[in-house]
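Novice: below is the sequence, then the predicted model.
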Amino acid sequence: MQRTPTGGAGHGTAAAGDRPMSIGTVLLQLRDEFPEVTISKIRFLEAEGLVEPQRTPSGYRKFRAADVERLAQVLRMQRDHYLPLKVIREHLDALARGEQPALPSGGGLGDLTDGGPGTQPWRATAPRIGRAELLTAAEVTEGDLDEWESYGLVTPTAEGGYDAEMVTVAKLVADLGRFGLEPRHLRAMKAAADREAGLIEQVVAPLRRHRNPQTRAHAEATARELAELSVRLHSALVQTALRVRLH
């Protein structure tokens, strides 16, 4: 991974010079501008390849000023432009190569900042598709879709139509069906997904209640990261359980 030039990453960064810093020191520097950042968040960004601190022989992380600046850039692009981490990484790496890429457009704010009580403020307004479009894109029949809806696997929006993500859900349900897994077998997966979404909602809700509008807007990016971590954990748990059962 290539680095971006150093710059001000918030209060205190310039004074730190290029002395190696612990992850705790980095956290303190970033928190002036990003009050919601945590050590877990920094470690997550490292795991996703957004920053690569040096390691001591004993394994401790040692950050430089360039690492702190890059972290600050990542956090700003998430907060201000709602961009996925992959897009942010590609954009920053292009800048490090001396290119001048245009800043990609992120998700719309939607009800992210305007939602009232009972809304899901971390969720950007998603594109909607009609029933016929869903059937065509997922290559399924009306009967299939009716059955999946009866089990709650595919659900239309309150306004009518479907979120674009439902195409992916429909395709996956169809693929699992080819192995003999019927919709009734998949209800447990749906129930687990609903519980995970509820946990994410509990974590994100305080961000929505924050007085700082930027902090409230940051809820969407936080929810995305939590969802990604949840999916990775679920996959790891399933793989671990299979190894135990098949050996």
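Specialist: Done, it's in.

Novice: from now on I want contacts and neighbour counts done on CA atoms only, so please keep to that.
Specialist: Noted.

Novice: quick one: buried residues of the helix ranked longest in the chain?
Specialist: Using DSSP state H, we find that the single longest helix of the chain is helix 219-246. By neighbour count with 16 or more other Cα atoms under 10 Å, helix 219-246 contains the buried residues Ala219, Glu220, Ala221, Thr222, Ala223, Arg224, Glu225, Leu226, Ala227, Ser230.

Novice: tell me how far the residue nearest to the fourth one when sequence neighbours are not counted lies from Val87.
Specialist: Counting by Cα to Cα, 6 or more residues apart in numbering, the nearest residue to Thr222 once its immediate chain neighbours are dropped is Val204, at 7.0 Å. In this view, Val204 and Val87 are 23 Å apart by Cα to Cα, to the nearest Å.

Novice: circling back: so is the residue nearest to Thr222 in a helix, a strand, or just coil?
Specialist: helix (DSSP: H, G, I helix; E, B strand; the rest coil).

Novice: that one against Ala221, yeah?
Specialist: No - in this structure, Val204 is not within contact of Ala221 by Cα atoms under 8 Å, at 9.7 Å.

Novice: got a list of what Leu153 touches?
Specialist: Val169, Pro183, Leu186, Arg187, Lys190 (Cα atoms under 8 Å, 6 or more residues apart in numbering).

Novice: please compare the first structure with the one that follows:
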Amino acid sequence: MSIGEVLAQLRVEFPDTTISKLRFLEAEGLVEPERSPSGYRKYSWADVDRLRFVLAAQRDQYLPLRVIREQLLERDTAAAAPPQRPALVAVGPDGAVPGRTDSEPVPVDERLGRAELIARTGIEESTLAELERLGVLGSGASGWYDGDAVIIARAVAGLATYGLEPRHLRGFRSAADREVGLFAQLVAPLARQKDPAARARADELARELASLSQQLHAALVRVGLRSALGG
């Protein structure tokens, strides 16, 4: 397929995809289409599947290309390995797997109403109202809650089981705002450019900064807890 035909295939599921984005992913080594004698890109169905994997990981999990590249390598390695017998897992009477948590990725562009958000995350209505008052979570100008709101609500609901209340989480919002202000200074110059490739690089930089920030935060918390517990 030509790059235009690939774009038509992908835009059904990823409407924001552009030719510049496909060229950017090629330049980053995520896909390597063949070239015709005249130099035109020729994509296979395997290339399209690979691009679909990359775009879904960016959209649904907001993963940076560094992480996606590692996942692709693992996927390629698994595909080349000989098949193994499936492991048997004990299942409860309701079909649940003991010890397995709900880690299904949530698309960032998902749209949920208030009642659906509460039903899906298990958060209390009063807790949601307090989170919105404190600015920890919100529906935005559209009135809909997105995938990040689902992640926040699930985390808050989990912390609530340990006795943490919304008022205890105000510091998380303040810390996040400080990081946003710092990272925006790095991303804004690229985002302001009219070149679509620059916009793609800005999106990738934002994902990479968010990923590194999460790693740093988790490590600092682990170090602090070990120190507090005398480890």
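Specialist: Noted; the coordinates are in hand. A quick note: this is a predicted structure, and the numbers were derived from the prediction, not measured.

Novice: once they're superposed, tell me the TM-score.
Specialist: These two chains, once laid on top of each other, score a TM-score of 0.57 by TM-score structural alignment, normalised by the length of structure 2; 155 aligned residues with a Cα RMSD of 3.3 Å.

Novice: which residue lines up with the residue nearest to Thr222 of structure 1 in structure 2?
Specialist: In structure 2, the residue paired with Val204 of structure 1 is Val187, using TM-score structural alignment.

Novice: thought that match was touching Ala200?
Specialist: No - contact criterion Cα under 8 Å: Val187 of structure 2 and Ala200 do not qualify, at 10.9 Å.

Novice: how close does the most centrally placed residue in structure 2 sit to Ala155 of structure 2?
Specialist: Residue closest to the mean C-alpha point of structure 2, counted by Cα atoms, centre = their mean, is Gln61 at 1.8 Å. Note on Gln61 of structure 2: its distance to Ala155 of structure 2, by Cα to Cα, is 16 Å.

Novice: in structure 1, which spans are helices?
Specialist: Using DSSP H, the helices of structure 1 run over residues 23-31, 39-47, 65-81, 85-96, 131-138, 142-150, 165-177, 187-208, 213-217, 219-246.

Novice: corresponding residues in structure 2 for the longest one?
Specialist: Counterpart in structure 2 of helix 219-246 of structure 1, with TM-score structural alignment as the criterion, is residues 202-229.

Novice: can you list the buried residues of helix 219-246 of structure 1 in a markdown table and add distance to Ile200 of structure 1?
Specialist: A markdown table is the format used below for the buried residues of helix 219-246 of structure 1 (distance: Cα to Cα, whole Å):
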| residue | distance to Ile200 of structure 1 |
| --- | --- |
| Ala219 | 10 |
| Glu220 | 11 |
| Ala221 | 12 |
| Thr222 | 9 |
| Ala223 | 6 |
| Arg224 | 9 |
| Glu225 | 10 |
| Leu226 | 7 |
| Ala227 | 7 |
| Ser230 | 9 |
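
Novice: now, which of those sits nearest Gly98 of structure 1?
Specialist: Ala221 (27.5 Å; Cα to Cα).

Novice: so how far is Ala46 of structure 2 from Asp177 of structure 2?
Specialist: With Cα to Cα as the criterion, Asp177 of structure 2 and Ala46 of structure 2 are 41 Å apart.

Novice: kindly report the same for Phe24 of structure 2.
Specialist: Counting by Cα to Cα, the gap from Phe24 of structure 2 to Ala46 of structure 2 is 18 Å.

Novice: the more surrounded of the two?
Specialist: The residue with more neighbours, out of Phe24 of structure 2 and Ala46, is Phe24; 18 against 11, by other Cα atoms under 10 Å.

Novice: what's near enough to touch Gly147 of structure 2?
Specialist: Shown in contact with Gly147 of structure 2 (Cα under 8 Å, 6+ apart): Val106, Pro107, Val108, Asp109, Glu110, Arg111.

Novice: counterpart of the fifth one in structure 1?
Specialist: Under the alignment (TM-score structural alignment), Glu110 of structure 2 pairs with Pro127 in structure 1.

Novice: just Ile123 of structure 2 next, same as before
Specialist: By TM-score structural alignment, Ile123 of structure 2 lines up with Val140.

Novice: once you drop chain neighbours, what's closest to Phe183 of structure 2?
Specialist: Excluding its sequence neighbours, the residue lying closest to Phe183 of structure 2 (Cα to Cα, 6+ apart) is Leu209, at 7.2 Å.

Novice: tell me how far the one you found lies from Ser227 of structure 2.
Specialist: Counting by Cα to Cα - Leu209 of structure 2 and Ser227 of structure 2 are separated by 27 Å.

Novice: circling back to that earlier point, out of the contacts of Leu153 of structure 1, who's the most crowded?
Specialist: In terms of neighbours by other Cα under 10 Å, the contacts of Leu153 of structure 1 top out with Pro183 at 20 neighbours.

Novice: how near is that one to Ala124 of structure 1?
Specialist: From Pro183 of structure 1 to Ala124 of structure 1 the distance is 29 Å (Cα to Cα).
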